[in-house]
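Colleague: Need coordinates for the following:
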Amino acid sequence: MKILRYVHYLYLVMAILFLYEGIVKMQQDENPIVVFLFAAVAIFMFFFRRHFSNKIQK
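Modeller: Below you'll find the predicted structure:
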């Protein structure tokens, strides 16, 4: 169960990768809106999971 403490950081890594992919798509004149939406959802999930994991630990 110790791994559950670090799973929410996976969402942060995914958000960074999606942001990078969105910037690359923007430079290639493609539509990066969907990729940036995935990045926003990943950032939201990071804070959501971190909040509830801290709540459970208390």
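
Colleague: all contacts plus neighbour counts: C-alpha atoms, from now on.
Modeller: Noted.

Colleague: now residue 40: how far from residue 56?
Modeller: Look at residue 40 and residue 56: by Cα to Cα, to the nearest Å, they are 24 Å apart.

Colleague: Looking at the two, which has the bigger crowd around it?
Modeller: Using other Cα atoms under 10 Å as the criterion, residue 40 and residue 56 rank with residue 40 on top: 15 against 8.

Colleague: Here is a second sequence; please produce its structure as well for comparison:
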Amino acid sequence: MIKILRYTEYLYLAVAVISLYKIGELWSIDRNQAYIFIFFAVVSVAMFLFRRNYRKRFENRRDQEKP
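Modeller: Below is the predicted model of the structure:
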């Protein structure tokens, strides 16, 4: 289960990287669409940090319960 959580963390980072690429691509063409991708990038990075913190807390709790 922990491995799945680790992979989903990096999926959020992948979405952030793709969003940053699209921002660079769209900035001079359509700023409104670029702003949407800025939102996606920020939310993706925030979700990465949240999920990482949650996973580490879960691992620490699991390790403390083992005798």
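
Colleague: what's the TM-score for these two chains?
Modeller: In this superposition the chains share a TM-score of 0.89, using TM-score structural alignment, normalised by the length of structure 1; 57 aligned residues with a Cα RMSD of 1.0 Å.

Colleague: any idea which helix or strand carries residue 17 of structure 1?
Modeller: Using DSSP states H and E, residue 17 of structure 1 sits within helix 8-27.

Colleague: Could you do residue 30 of structure 1 as well?
Modeller: For residue 30 of structure 1, there is no host helix or strand (DSSP H and E).

Colleague: And residue 42 of structure 1, by the same measure?
Modeller: helix 33-57.

Colleague: mind listing what the most centrally placed residue in structure 1 touches?
Modeller: Nearest residue to the geometric centre of structure 1 (Cα atoms, centre = their mean): residue 42, 2.7 Å. Residue 42 of structure 1 sits next to 11-12, 14-15 when contact means Cα atoms under 8 Å, 6 or more residues apart in numbering.

Colleague: Just the buried residues of those.
Modeller: Buried members of those, scored by 16 or more other Cα atoms under 10 Å, are 11-12, 14-15.

Colleague: What is the aligned counterpart of the residue nearest to the centre of structure 1 in structure 2?
Modeller: Using TM-score structural alignment, the equivalent of residue 42 of structure 1 in structure 2 is residue 44.
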